[in-house]
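Enquirer: Here is my input; please provide its structure:
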Amino acid sequence: MARADVAARALLEKFSVVKPPIDPYWLAGQLGATVVPQELAQDVSGMLLRNDGQQVIGVNEAHAKNRRKFTVGHELGHLLLHRGRPLILDTDLRINYRDNISGMATDREEVEANRFAAALLAPEEMVRVSATKTSALSADQLVDVLAHEFEISVQAMSFRLMNLGIISGAGR
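Expert: The predicted structure is shown next:
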């Protein structure tokens, strides 16, 4: 099991989260991080600022609810798994952005943060249990039902189900 999966599972266990939907905003608060919706460029989903023991997750207030939820999960991945990258400003801050580059998942840390968010918001065991309980007749129906149950986007659930080997691909 990958480090991101282990970390997501450990976080859920630490705070006794046992059923969907997962609330990454609540988890951020439990970790001492403040989530701040803010106006960001359209291609920036969010960012993580760490300074003097304080953590702030900025999330693009213009993005859809489920995208913001994934972004918070992604930034929690950075918070727990990565030291952060330096940004030269007037102060000694470290910052991580979630943007179009991270969305393409070409950087190792971005891939890992995306994997963490997926494992956090749609934990494998919960997804498998829910998948066996549904009466969906097709892969598309399964994706729709589980996306609704876990309160994540259809696209995120489709990728999660494919990555878990539950479906081979949605027909969308």
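Enquirer: Going by C-alpha atoms from here, please, whenever you check contacts or count neighbours.
Expert: Will do.
Enquirer: residue boundaries of the strands in the chain?
Expert: 33-38, 44-51, 54-60, 85-88, 92-99 (DSSP state E).
Enquirer: could those be laid out in TSV, adding distance to residue 68 and mean neighbour count?
Expert: TSV is the format used below for those (distance: least, CA to CA, whole Å; neighbours: other CA atoms under 10 Å):
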stretch	distance to residue 68	mean neighbour count
strand 33-38	9	18
strand 44-51	7	22
strand 54-60	6	22
strand 85-88	22	12
strand 92-99	11	19
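Enquirer: want to throw those strands into JSON lines with distance to residue 148?
Expert: As requested, the strands of the chain are exported to JSON lines (distance: least, CA to CA, whole Å):
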{"stretch": "strand 33-38", "distance to residue 148": "23"}
{"stretch": "strand 44-51", "distance to residue 148": "21"}
{"stretch": "strand 54-60", "distance to residue 148": "22"}
{"stretch": "strand 85-88", "distance to residue 148": "35"}
{"stretch": "strand 92-99", "distance to residue 148": "24"}
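Enquirer: residues in contact with the residue nearest the centre of the chain?
Expert: Among the residues of the chain, the one closest to the centroid is residue 117, at 2.5 Å (CA atoms, centre = their mean). By CA atoms under 8 Å, 6 or more residues apart in numbering, the contact set of residue 117 is 8, 70-74, 76-77.
Enquirer: cool, and residue 119?
Expert: 4-5, 8-9.
Enquirer: One more, please, to line up against the first structure:
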Amino acid sequence: MKSIFIIKYISEIEYNFIIIKERTIPIMSRTASYWDRVESEANDFAARLLMPENFILSEGNKVIEKFKKIYNQDLIPQDYFISEMAQIFNVSVQAMTYRLKNLDII
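Expert: Predicted structure coming up:
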């Protein structure tokens, strides 16, 4: 069995993503010729698990509506939206950006 060593100074956000990703790699296709492909597939799996599309859409609408009420503006800044969504899902801004791009939301 593979051991995963995690530096104790990482955040809970990073910890969740790393654990899911690293536990996924051994069950991914072993025929992949490049580790970057396996790494990419593991990242995608972790993103889908931690940030399901249906929750992204429903929470995203809530963030937009809340912004409209608070700031009385229709257009929400992308950085604000990503940051709010990352906090809701307890993931890094980088992970949320990846997921939102993958879903063609940003």
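Enquirer: Got a TM-score for the pair?
Expert: After superposition, the two chains reach a TM-score (TM-score structural alignment, normalised by the length of structure 2) of 0.74; 93 aligned residues with a CA RMSD of 2.2 Å.
Enquirer: Which of the contacts of residue 117 of structure 1 fall within helices?
Expert: Taking DSSP state H, the ones among the contacts of residue 117 of structure 1 that sit in helices are 8, 70-74, 76-77.
Enquirer: For those, pick the one with the most neighbours.
Expert: The residue in these with the most neighbours, by other CA atoms under 10 Å, is residue 74 (31 neighbours).
Enquirer: so what corresponds to that residue in structure 2?
Expert: Matched to structure 2 by TM-score structural alignment, residue 74 of structure 1 sits across from residue 21.
Enquirer: ok, residue 76 of structure 2 - how many residues close by?
Expert: As a burial measure, residue 76 of structure 2 scores 14 neighbours (other CA under 10 Å).
Enquirer: Surely it and residue 67 touch.
Expert: Yes. Counting by CA atoms under 8 Å, residue 76 of structure 2 sits close enough to residue 67 to count as a contact (6.9 Å).
Enquirer: which strands and helices sit next to the helix of greatest length in structure 2?
Expert: When structure 2 is parsed with DSSP H, its longest helix is helix 53-71. Other helices and strands packing on helix 53-71 of structure 2, by 3 or more CA pairs under 8 Å, 6 or more residues apart in numbering; DSSP states H and E, are helix 78-89.
Enquirer: measure the aligned partner of the residue nearest to the centre of structure 1 in structure 2 to residue 15 of structure 2 for me?
Expert: Aligned against structure 2 by TM-score structural alignment, residue 117 of structure 1 finds its counterpart in residue 46. Distance of residue 46 of structure 2 to residue 15 of structure 2, computed by CA to CA, to the nearest Å: 12 Å.
Enquirer: how close does the closest residue to residue 25 of structure 2 other than its chain neighbours get to residue 8 of structure 2?
Expert: Excluding the flanking residues, the one nearest residue 25 of structure 2 by CA to CA, 6 or more residues apart in numbering is residue 42, at 5.7 Å. According to CA to CA, residue 42 of structure 2 and residue 8 of structure 2 sit 22 Å apart.
Enquirer: ok, now residue 17 of structure 2?
Expert: The value you get for residue 17 of structure 2 to residue 8 of structure 2, if CA to CA is used, is 14 Å.
Enquirer: ok so, going back, and the furthest pair within the ones in helices among the contacts of residue 117 of structure 1?
Expert: Greatest spatial distance in those: 8 and 71, 14.4 Å, computed using CA to CA.
Enquirer: For stretch 154-172 of structure 1, which outside residues touch it?
Expert: Contacts for stretch 154-172 of structure 1 (CA under 8 Å, 6+ apart): 118, 122, 124, 139-140, 143-144, 146-147.
Enquirer: Kindly reformat those as TSV containing neighbour count and distance to residue 85 of structure 1.
Expert: Output for those, formatted as TSV (neighbours: other CA atoms under 10 Å; distance: CA to CA, whole Å):
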residue	neighbour count	distance to residue 85 of structure 1
118	25	22
122	27	27
124	18	30
139	19	39
140	16	39
143	26	35
144	18	37
146	23	35
147	22	32
